[in-house]
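Peer 1: Coordinates only, no sequence provided:
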């Protein structure tokens, strides 16, 4: 870090303490999540709602570069901003970042994002503390609760050079809080809301003596919700133990557990481009529907610093994921009879995924020809096992549109879950990074990664085994120019690969396809003014992905890799802190489209060049404002805008744009105790978060919350 920026980073806690007395007072009682041996970067809990450009992050590099030093678009959403807004889910917290929009539904685990024109867990990586659960079936369900989130970091554009295949659109990493070896702190959170919503939470961290420190986080949420038979219940638990064997060597053993029973609500029927009147709060799912996700993560992190210039980091991990679905999934309105036809009965049980591996890298500080240089080399070995039980979709039943009788699964369909296949995915990856400081004004950052994936799939119905192998190499090269210490201009070219589908659950007929190739050119500007009280960023990019999986023109029943998809756009963000006011604003404007895509439509094929990929909004924006209108009192409002999204690649049906407004007031009743009243969806806007041509998943209507936290 340059001397001017280092000095400003060191002074940042004091500046934020003056600018955010309430938030920083609350943060200081909670304690820092960063290890004591990393004192130059332990500003995380004192950030207030700012996203300083001068603090090191892991989003764009493992070299601990600051966003100012990174030649890419990087966004950081601090945990304090998430909690200050009362955000209740990780997926909603992720969409606070510029250009991130959700396309979540119960079928994909409720955790799918769109970024820079690309959607889904095979194009936008989602990680937890730098690790990713291979998304068998395209499902990512963890993490989901923001109670223990220290920050969320987003890297825009190709991120395969860091994480491997499946990151053309970007990568989002949720960083959890870790043990505080310096001081003990504890926190209790309670909340009640509309529709019998409740939240109970507890956190505790501190030293235990003899080099040991701990952290425990528990969060339980439940609600009846706004639709019939829409009850939900979640539990998130995290525990970690840190052992500082010496100032140079420490270990962190962490265990995370998540259990979700989401709403059994799969959508509202639509007709003529809008929900059928009177159906908005009705639930058309069956009476014995079931929806369940369970995740368990165990990690052991080791950090060794044999010298001031060398750091070795190793992570051993084992992740498990269970899921259960039993429901009717498609609801079609029949206007002639004012009824709803339910179809595609689904039964998935005993589907379990286990993933284990090791991720190791070493970082070296030194000089090349008198110039400061940081170099990193590492490898990742991983194995994933997926045991799939499923059914053959079928079954049909019809219910009255306004007075539906739920019925049971076996009333309409006898096809229940059977063992389908077992898939073994092996991965070997090696990666390198380098940051060369040419002068006080110029620096160069380069990265390279190569991954090899092997799949072995046992079909338990056909009694045969198929094998596949794909590999890919990604690279990035960027330049940062600082004309003055407070301004960074950058340019970067980067490549990436996406799989045609999730490699952890790939079909036998797709194992022969290679990885789809992507390339991006990006230019941007980052500036920090007024002693860090005003930060703003601007990025422009052009991103292209080739080798899409499409139908063969001569035989639509066959697939081949041809075609191209692209996106170009502008992203911007600004953070202003002036006296009693703090304002955060960001947004994106992009032009996503298929350049060449022959897709199967009905019984034939259609050229979709010029069409917009489904679920991708061309416009999105966030605005949040905080006003300390009196001692110990803060009022706030937040606005989120999401543009129109198409529900098919032919662009014949769409979800309308929407703007949702939130408002709240926070009272710091006494040191360590805070009460918060907020109203979500203040104007009771009806909007759709996801959908198809026949049904939409509607967003939450107006909801009132009263929460309290006590830190001691």
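Peer 2: Okay, I see it. Small disclaimer: the values here were computed from a predicted structure and weren't measured. Numbering: from 1, shown residues only.

Peer 1: Going by C-alpha atoms from here, please, whenever you check contacts or count neighbours.
Peer 2: Will do.

Peer 1: ok, now which ones touch residue 63?
Peer 2: By CA atoms under 8 Å, 6 or more residues apart in numbering, the contact set of residue 63 is 363, 374-376, 433-435.

Peer 1: Please identify which helix or strand holds it.
Peer 2: Assigned by DSSP states H and E, residue 63 belongs to no helix or strand.

Peer 1: Could you measure from it over to residue 162?
Peer 2: According to CA to CA, to the nearest Å, residue 63 and residue 162 sit 11 Å apart.

Peer 1: Kindly report the same for residue 450.
Peer 2: From residue 450 to residue 162 the distance is 10 Å (CA to CA).

Peer 1: Wait, a strand at residue 648?
Peer 2: No - per DSSP: H, G, I helix; E, B strand; the rest coil, residue 648 lies outside any strand segment and is coil.

Peer 1: Now it. Nearest residue, chain neighbours left out?
Peer 2: Excluding the flanking residues, the one nearest residue 648 by CA to CA, 6 or more residues apart in numbering is residue 614, at 5.1 Å.

Peer 1: Residue 187 now?
Peer 2: residue 711 (4.2 Å).

Peer 1: And the longest helix belonging to the chain, what's buried?
Peer 2: What stands out as the longest helix in the chain, according to DSSP state H, is helix 3-19. Within helix 3-19, the residues scored as buried using 16 or more other CA atoms under 10 Å are 5, 8-10, 12-13, 15-17, 19.

Peer 1: Check which element follows that helix along the chain.
Peer 2: helix 21-30.

Peer 1: Could you name the helices and strands sitting against that next one?
Peer 2: If you count contacts as 3 or more CA pairs under 8 Å, 6 or more residues apart in numbering; DSSP states H and E, helix 21-30 packs onto helix 3-19, helix 79-84, strand 185-193, strand 703-711.

Peer 1: putting a second one here so we can go through both:
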């Protein structure tokens, strides 16, 4: 489908959809299925390589799987893939962890385009409008520029089709007043124009008191083929959301917690969670979190012959965001109250960019070869207004709602101009051996200004700098047989050393962090394609790190190393019984690290929110008793993680069990039902290092019923 990312498969996917002229006879939504290693995977390469031909780990979940498993958000979908966890807080509303890294070391793309640091720009995303969520593991700066040390999450929208017109609809209703509604469809006008429109809305009252959330997403896309060699794609994406205002449950001394919440956290400094505080919201009554963003794009593709393709995408992104909250909840041992802060921040972001490339397929020294060369340019205007009004103290069990207070803040405008050139090449050294290489060179001019509360210019914290980075990768893929393909790759990456390129100040005016990864793996399937499996072993080293360890404290970390193993597989046991499973082991540790905030030696410690073990198992049985009935479920395991760099608070491991059933009422109408967290497990999902006095608890047991339609 439409990806609208220059060189990332937008036109290829639109063409694939256009060529699919099969009518929609029976709705096909299932929670588990086998995949094809011959499938085109644009996130990992601009060369149109299949998963088998790519010397990297790429995991994908498509629209049918997301609907079948009941994943209403990108975070839920990503969590089902090998070695991925997600969490965050409303201040960092969508954060991922993979291969030992979190936060801005995971780049989040939309249709292959970078919009800024993920913890500033990423929003909770409805899945109804999406064709797929694709995850590329390991450093990806050679493809996408700054960041992307642990990997890339690419969110791909649905696109128009020149096949049979269709309409899709979804409506689910569940516990805590949760609703998920979507409607969309595609049609075409002859063989020249195809259009698609998708609109979705999710909403919930929340399982924490007075912490509801909602999100509305609308996407319009059009493909126009004025000639046989020219294709023009236009897309406009609109997103408006009001995330939950639940920032976490405060940690309290074990001597205070008369009803400790067992099996959720452990600590070496006498802290725990009190079950009486599990569903309490400590935010102020007029707390407000809101974002609204609009993103038009236009892509032009010219293919004068089958060997040459020229593409260019131009885009503009505008977003307004604000947070007006009490965000930090610190238990006061003297007063036995919860001390609350006040914090507000307002964003205005404008990003305009252009990306172009030329791809050529031919022979190089008589060997089959594919090459793409291109450029990428974007200009950013980002303004941030923030302030810290006085806080208050409230009762731990019945907090007075209170109000926020006056908004008096200071401004921090940031501008950048980022220009780069890149190339990728894939050459068939022999019929069985493919060599894949790539390189990228970036020049980023940054202008960072800060102003005081009285409006005066802060020269001490403002600065300008030009960052230059060069990254590259080389990989080899070898077909031992038609069904067994081992690979090896070496990839480099670079990213700003500070906490966030939008927020960097003069005290973070340093060169770039550097990283590299060695990965070895194998991809295989059975000759009848009833089973497939992938295995990857990797080693990532990141050096020259400056990280934020408290709200206004930065600490240098010499290095961080991450080694691990990931395995996944799908098996169609019978024509009606499918099993999918994956597991990952990650050993991630800091190098030399003295925390200037606490004075502690954290060298050798495990970074926060990084589990050593994760695993997922999904199974699905269809046509039970000859009925149009499918029943299945999933088990998810997340190992123990730490809430801080000192490793003094541990988030305990947990299992979650989900069950679902679907019944096809007619060819295009399906009734669904599911239970999430069947055993009502209490667990800590995430610990935000910016709020060290609290942790984010996961959702309790919930149920939902719904209707899925396609006609």
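Peer 2: Cool, got the structure. Everything quoted here is computed from the prediction, not taken from an experiment.

Peer 1: Need the TM-score between these chains.
Peer 2: After superposition, the two chains reach a TM-score (TM-score structural alignment, normalised by the length of structure 2) of 0.89; 665 aligned residues with a CA RMSD of 2.4 Å.

Peer 1: Which stretch of structure 2 lines up against the longest helix of structure 1?
Peer 2: With TM-score structural alignment applied, helix 3-19 of structure 1 matches no range in structure 2.

Peer 1: And the contacts of that helix?
Peer 2: Residues contacting helix 3-19 of structure 1 (CA under 8 Å, 6+ apart): 24-25, 40, 43, 46-48, 54-55, 485-486, 531-532, 577-580.

Peer 1: try 7 Å
Peer 2: Under the contact criterion CA atoms under 7 Å, 6 or more residues apart in numbering, helix 3-19 of structure 1 has outside partners 24, 43, 46-48, 54-55, 485, 577, 579.

Peer 1: likewise stretch 394-403 of structure 2?
Peer 2: 276-277, 282-286, 337-339.

Peer 1: Counting only helices, which of the residues you listed make the cut?
Peer 2: Of the positions in the contacts of stretch 394-403 of structure 2, not one sits in helices, assigned by DSSP H.

Peer 1: Now list the buried members of those residues.
Peer 2: Buried among the contacts of stretch 394-403 of structure 2 (16+ other CA under 10 Å): 277, 282-285, 337-339.

Peer 1: Tell me the residue in structure 1 aligned with residue 307 of structure 2.
Peer 2: Using TM-score structural alignment, residue 307 of structure 2 sits opposite residue 309 in structure 1.

Peer 1: residue contacts, the residue lying closest to its match once chain neighbours are set aside?
Peer 2: Distances taken as CA to CA, 6+ apart put residue 365 closest to residue 309 of structure 1, at 4.7 Å, once the chain neighbours are dropped. Residues counted as contacts of residue 365 of structure 1 (CA under 7 Å, 6+ apart) are 309-310, 373-375.

Peer 1: how about residue 332 of structure 1, what's its match in structure 2?
Peer 2: Checking TM-score structural alignment: residue 332 of structure 1 goes with residue 330.

Peer 1: so its match touches residue 336, yeah?
Peer 2: No - Residue 330 of structure 2 is beyond contact range of residue 336, at 10.2 Å (criterion: CA atoms under 7 Å).

Peer 1: More neighbours: which of those two?
Peer 2: residue 330 (20 against 14; other CA atoms under 10 Å).

Peer 1: Could you say which helix or strand holds that one?
Peer 2: strand 329-332.

Peer 1: Near the aligned residue in structure 1 for residue 463 of structure 2, how many other residues are there?
Peer 2: Taking TM-score structural alignment for the superposition, residue 463 of structure 2 sits opposite residue 466 in structure 1. Look at residue 466 of structure 1: counted by other CA under 10 Å, it has 14 neighbours.

Peer 1: Go through the strand or helix carrying residue 466 of structure 1 and flag the buried ones.
Peer 2: Take DSSP H and E as the rule and residue 466 of structure 1 turns out to sit in strand 464-481. Buried residues in strand 464-481 of structure 1, counted by 16+ other CA under 10 Å: 468-481.

Peer 1: would you turn the buried residues of helix 3-19 of structure 1 into TSV with distance to residue 111 of structure 1?
Peer 2: As requested, the buried residues of helix 3-19 of structure 1 are exported to TSV (distance: CA to CA, whole Å):
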residue	distance to residue 111 of structure 1
5	36
8	36
9	33
10	36
12	33
13	33
15	36
16	32
17	34
19	34
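
Peer 1: For residue 211 of structure 1, see how far away the aligned residue in structure 1 for residue 481 of structure 2 is.
Peer 2: Correspondence of residue 481 of structure 2 to structure 1, assessed by TM-score structural alignment: residue 484. Taking CA to CA as the measure, residue 484 of structure 1 falls 43 Å from residue 211 of structure 1.

Peer 1: And the two? Which one has more around it.
Peer 2: Taking neighbours as other CA under 10 Å, residue 484 of structure 1 and residue 211 compare with residue 211 leading, 14 against 10.

Peer 1: so who does the more buried one touch?
Peer 2: Contacts for residue 211 of structure 1 (CA under 7 Å, 6+ apart) come out as 243-245.

Peer 1: Looking at the alignment, what corresponds to it in structure 2?
Peer 2: Match for residue 211 of structure 1 (TM-score structural alignment): residue 192.

Peer 1: Residue 607 of structure 1 too?
Peer 2: That one, residue 607 of structure 1, aligns with residue 601 by TM-score structural alignment.

Peer 1: got it, and residue 516 of structure 1?
Peer 2: Residue 516 of structure 1 maps onto residue 513 in structure 2, by TM-score structural alignment.

Peer 1: element containing that match, please.
Peer 2: Here residue 513 of structure 2 sits within strand 512-525, counting by DSSP H and E.

Peer 1: Give me the mean distance between that strand and structure 1.
Peer 2: When structure 1 is superposed, strand 512-525 of structure 2 averages 0.6 Å from its matched positions, counting by mean CA distance after the TM-score superposition for structure 1.

Peer 1: which residues are in contact with the helix or strand just after that strand?
Peer 2: Note on strand 512-525 of structure 2: by DSSP H and E, the next helix or strand toward the C-terminus is strand 531-550. The contact list for strand 531-550 of structure 2 (CA under 7 Å, 6+ apart) reads 34, 497-499, 513-526, 554-572, 597, 690.
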